[in-house]
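1. how would this look folded up:
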Amino acid sequence: MSLTVAIIGRPNVGKSTLFNRLVGKKLALVDDTPGVTRDWRAAPARLAGIDLTVIDTAGLEEAFDDSLEARMRKQTERAIEEADVALLLIDARAGVTPLDHHFAAWLRKGNTPIILLANKCEGRAGAPGLYEAFELGLGEPVPISAEHGEGLAELVEALLPYAPPEEVEPEDDDGAAGGTADGKPEPVRAIQLAIVGRPNVGKSTLLNSLVGEDRVLTGPEAGMTRDAISVEWTYKDRPIRLVDTAGIRRRARVDDKLEKLAVADALRVIRLAQVVVLVVDADAILDHQDLTIARMVLDEGRALVIAVNKWDIVTDRAGTLKQIDDKLQAQLAQVRGIPVVTMSALRKQKLDGLLDAVFNIYEVWNRRVSTADLNRWLAGMTEAHPPPAVEGRRIKIRYMTQVKARPPTFALWVSKPLDLPETYIRYMVNGLRDALDLPGVPIRMLTRKGKNPYAED
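-> Below is the predicted model of the structure:
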């Protein structure tokens, strides 16, 4: 069991810096601008033997209307309710502010235990604020420096009373620790599923509709999501890690520093994903930026599903589907068979069809083909259309094997690999896709020089 810890406080006191410090990775965006974090995010950590689930939250604001700040505050309230203990962070260099007093009084009324942390206590500048923190009535403050990693030993000491008891591994008949000796199957690994697209196409709404709760902020404001938010979820007994990302605009239009950081985070998520759902707006389907994102996903070797959102408002559905097919044929011809799913995230329509498409493309992306089947196929392809001749001598393809999956990657042993034309490699890829049922995923074809490495001398 892990101890769930929520980091809370007013804007710009260093919550995301502390989050990154505890989890050991730069997962949360950090900037001097207040209000960078908007959705709460969780990640595992281990601190001095204590297993933690650390939650980074948006800055607490005194807002109770329908504004973005009020919606951020509600998200933080939910995170506090889920936590075993909350870390209230103040800026010791700025001193205790009226907003700190307000939220300390509010937190004292709740049921979640509170540990008060005075951040930015490196050097002497934070000493006055550290002593002022006693005024909040939350006990002795723990001096830390999230940026420099100071005070973590004192934080561990404060967390120990709330840590769950250590679990003792059962022993088998030989006295060894039990791993899988009890006969239980190995746990199924979660599918890494990223949701990407242009701003304001419904990515966050889709995530909320899939998990059945308002897990991330939604609203009419474009560019609301900044951090990539990961959510663990299960569908039909299949574990999925859903990741909502910031909207990706054309590079020429991105000039704000925070937006650049958010887009860079979204690109990082694409590189780490296994399946990527590209959400497009039914009013502007597969425009230039949509196609740019799709190419980016395919170039990274990820499996791609295109989700056409807001399908409930489309009148000419047959014409729209033909328009999509024409654009895919013209712009993404190198990867034929990309699945396209129509849906409505807001109305929760056809979401099962989207997830079925995700599972299907994931299986294709993981598919392996036996070497014997590949070489039988290779013989037929080269007989039907032999490789071209170079300087009067025909190029010979001697052997073929699959070197990896995810995405399917194949190696050809060729007499003159540098002279094999790109058009012939495309001929091979397209034939492989059709003959071995590999639609919609990128296929990589590598050329190697030399004879069949598996042939006997």
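2. please count neighbours and contacts with C-alpha atoms only from this point.
-> Fine.
3. please enumerate the helices of the chain.
-> Taking DSSP state H as the criterion, the chain contains helices spanning 15-23, 68-82, 98-108, 127-132, 152-159, 203-211, 257-272, 288-299, 317-331, 351-365, 371-384, 422-435.
4. how far is the last one from where the chain is centred?
-> Think helix 422-435. Taking CA atoms, centre = their mean, to the nearest Å, one finds the center of helix 422-435 at 32 Å from the center of the full chain.
5. what's the answer for the third one, then?
-> Centroid separation between helix 98-108 and its chain, computed with CA atoms, centre = their mean, is 34 Å.
6. export the helices of the chain as JSON lines, with columns for mean neighbour count.
-> Formatted as JSON lines, the entries for the helices of the chain read as follows, by neighbours: other CA atoms under 10 Å:
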{"stretch": "helix 15-23", "mean neighbour count": "23"}
{"stretch": "helix 68-82", "mean neighbour count": "20"}
{"stretch": "helix 98-108", "mean neighbour count": "15"}
{"stretch": "helix 127-132", "mean neighbour count": "18"}
{"stretch": "helix 152-159", "mean neighbour count": "15"}
{"stretch": "helix 203-211", "mean neighbour count": "22"}
{"stretch": "helix 257-272", "mean neighbour count": "18"}
{"stretch": "helix 288-299", "mean neighbour count": "18"}
{"stretch": "helix 317-331", "mean neighbour count": "13"}
{"stretch": "helix 351-365", "mean neighbour count": "18"}
{"stretch": "helix 371-384", "mean neighbour count": "14"}
{"stretch": "helix 422-435", "mean neighbour count": "15"}
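7. next, the structure of the following sequence, for comparison with the previous one:
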Amino acid sequence: MSFVLAIVGRPNVGKSTLFNRLVGKKLALVDDQPGVTRDLREGAARLGDLRFTVMDTAGLEDANDDSLPGRMRRLTERAVGLADACLFLVDARTGITPTDEVFADILRRSGTPVILAANKAEGRAGEAGVIEAFGLGLGDPLALSAEHGEGMAELAVVLSPLIEAAEAKAEEAITDIDIEDGEEAAERTKPLQIAVIGRPNAGKSTLINKIIGEDRLLTGPEAGITRDSIAVTVDWDGTPMRIFDTAGMRKKAKVQEKLEKLSVSDGLRAVKFAEIVVVLLDAAIPFEQQDLRIADLAEREGRAVVVAVNKWDLEEHKQEKLRDMREAFERLLPQLRGAPLVTVSAKTGRGLDRLQQAIVRAYDVWNRRVPTATLNRWLAGMVEAHPPPAPSGRRIKLRYMTQAKTRPPGFVVMCSMPEKLPESYSRYLVNGLREDFDMPGTPIRLHMRSQADANPYKDRKKSIPSRLAKHVRKGATKKS
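-> You can find the predicted model right below:
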């Protein structure tokens, strides 16, 4: 069990900057305006020889109602209860504020070990704030600069005994676990990487909370609550998965603010690293232009796609609506023909079992491999049923076919004049692959190549053997 350190503090004191410093990469969004971080983000931290889990949290604000700041505060307080220790960050340049004093008292009574650190303490501008932090009663403050990496060695010295104590406690607990359980844990496969994408307020965070069985992600009626791409790990009905919650994607013309651009960019990056993409639609307004663009993006990235229609519990005429949606899906997204379309309710949890089965099946299809002999027998049948065209009176010959890759399935056909083969014939082959080898919905890449392209000596100049060249030179010398 990894030691968990939660970074807490007021908005804009540098929590996300320190988080990125500890994990060694820019995972959390950072901006000058306060309140950028809203959800809990975890990362594998490394500080010298120390290895632990660090948690970035939303800025603590003095709000107790059900407003967005109030829900953010409750999520941060939950992180404090889950963590092995808290790093309470204050701004050395601003000094100690009344809000800092309130939350210092809350942390003091939480029972979780607290490390006090004054960030932005580089130079003389932060000296007064560091001295002022002594008055919080949380021990000697560490002077840090998350942006410039100052004070990291001192932080490691303070963390080391806490991590050692937590590891010793974990080893005692492990001795009570059956050895067979440990063997089963070692046999678990690598978790599936799943990205949930869609328009704002489609219910992505609510869906993931229902899957993991706890309020891990911030939700609410406001559109655009999620900003970072937050990853949560869950064992869903025996299948380990890592699910990424992403920011809602609006039309490009409507995205004007820098922060929203960063959020959308973070979501696109999650799609590129995912294996399965769940495109979440709103049952009230499915298949709008933005939904189609998002689904097409996932297909172009080569990800396995599952379309989920949320808020199905609010729909009155379910059968008629489902029939219309299937017809619209086939018509508007022909490139995803056969992809699973699942109706769910993130609020009640209905349909989640079907969604899990659709994700597992889409992953299996995405990894499918077809034997070369089977492919070539299939290709001969397809050519016999519908021969390729004959431009300028010369028939294009499809000689050989093989599968070059999976994830997504990619095939290479060796043929004559590949540049003259029309796109319609390639679609004919792709549709045949989908139907005959049971690969519905997954992106299929089909490449046409001539045998000349595969010849490594195609562009190499012909050379005369060395002995023959020597005789040629001697003969030329005698003639001269």
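8. got a markdown table for the helices of the first structure, with distance to Met445 of the first structure too?
-> Output for the helices of the first structure, formatted as a markdown table (distance: least, CA to CA, whole Å):
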| stretch | distance to Met445 of the first structure |
| --- | --- |
| helix 15-23 | 38 |
| helix 68-82 | 47 |
| helix 98-108 | 59 |
| helix 127-132 | 61 |
| helix 152-159 | 50 |
| helix 203-211 | 33 |
| helix 257-272 | 20 |
| helix 288-299 | 13 |
| helix 317-331 | 20 |
| helix 351-365 | 15 |
| helix 371-384 | 13 |
| helix 422-435 | 7 |
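9. please name whichever of those is nearest to Ile191 of the first structure.
-> In terms of CA to CA, the element of the helices of the first structure nearest to Ile191 of the first structure is helix 351-365, at 8.3 Å.
10. give me the distance between the residue lying closest to Leu142 of the second structure once chain neighbours are set aside and Leu162 of the second structure.
-> Nearest residue to Leu142 of the second structure in three dimensions, chain neighbours excluded: Ala117, at 4.4 Å (CA to CA, 6 or more residues apart in numbering). For Ala117 of the second structure, the distance to Leu162 of the second structure (CA to CA, to the nearest Å) stands at 16 Å.
11. these two: who's more crowded?
-> Under the criterion of other CA atoms under 10 Å, the comparison of Ala117 of the second structure against Leu162 puts Ala117 first, with 26 against 14.
12. what's that one in contact with, if anything?
-> Contact partners of Ala117 of the second structure, counting by CA atoms under 8 Å, 6 or more residues apart in numbering, are Leu87, Phe88, Leu89, Val90, Pro141, Leu142, Ala143, Leu144.
13. restricted to strands, list those residues.
-> In strands, defined here by DSSP state E, the members of these are Leu87, Phe88, Leu89, Val90, Leu142, Ala143.
14. quick one: end-to-end distance for stretch 387-405 of the first structure.
-> Its first and final residues considered, stretch 387-405 of the first structure spans 26 Å by CA to CA.
15. give me the contacts around it.
-> Outside of stretch 387-405 of the first structure, the residues within contact range by CA under 8 Å, 6+ apart are 365-371, 374-375, 378, 382, 408-416, 419-420, 424, 451-452.
16. for ChimeraX, write a command that selects the buried ones of these.
-> A single ChimeraX command suffices to select whichever of the contacts of stretch 387-405 of the first structure are buried according to 16 or more other CA atoms under 10 Å:
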select :365,367,368,374,378,408,409,410,411,412,413,414,415,416,420
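17. restricted to strands, list the contacts of stretch 387-405 of the first structure.
-> Assigned to strands by DSSP E, the following of the contacts of stretch 387-405 of the first structure qualify: Thr409, Phe410, Ala411, Leu412, Trp413, Val414.
18. leaving aside the residues next to it on the chain, what's closest to the last one?
-> Distances taken as CA to CA, 6+ apart place Ile397 nearest to Val414 of the first structure, at 4.5 Å, with adjacent residues excluded.
19. what of the first one?
-> Ranked by CA to CA, 6+ apart and with sequence neighbours excluded, the top spatial neighbour of Thr409 of the first structure is Arg444, at 4.6 Å.
20. corresponding residue for that neighbour in the second structure?
-> The pairwise alignment with the second structure assigns Arg444 of the first structure to Arg445, based on TM-score structural alignment.
21. span of stretch 347-356 of the second structure from start to end?
-> Separation of the first and last residues of stretch 347-356 of the second structure by CA to CA is 16 Å.
22. can you give the contact residues for it?
-> Here stretch 347-356 of the second structure makes contact (CA under 8 Å, 6+ apart) with 206-207, 210-211, 236-237, 308, 311, 313, 342-345.
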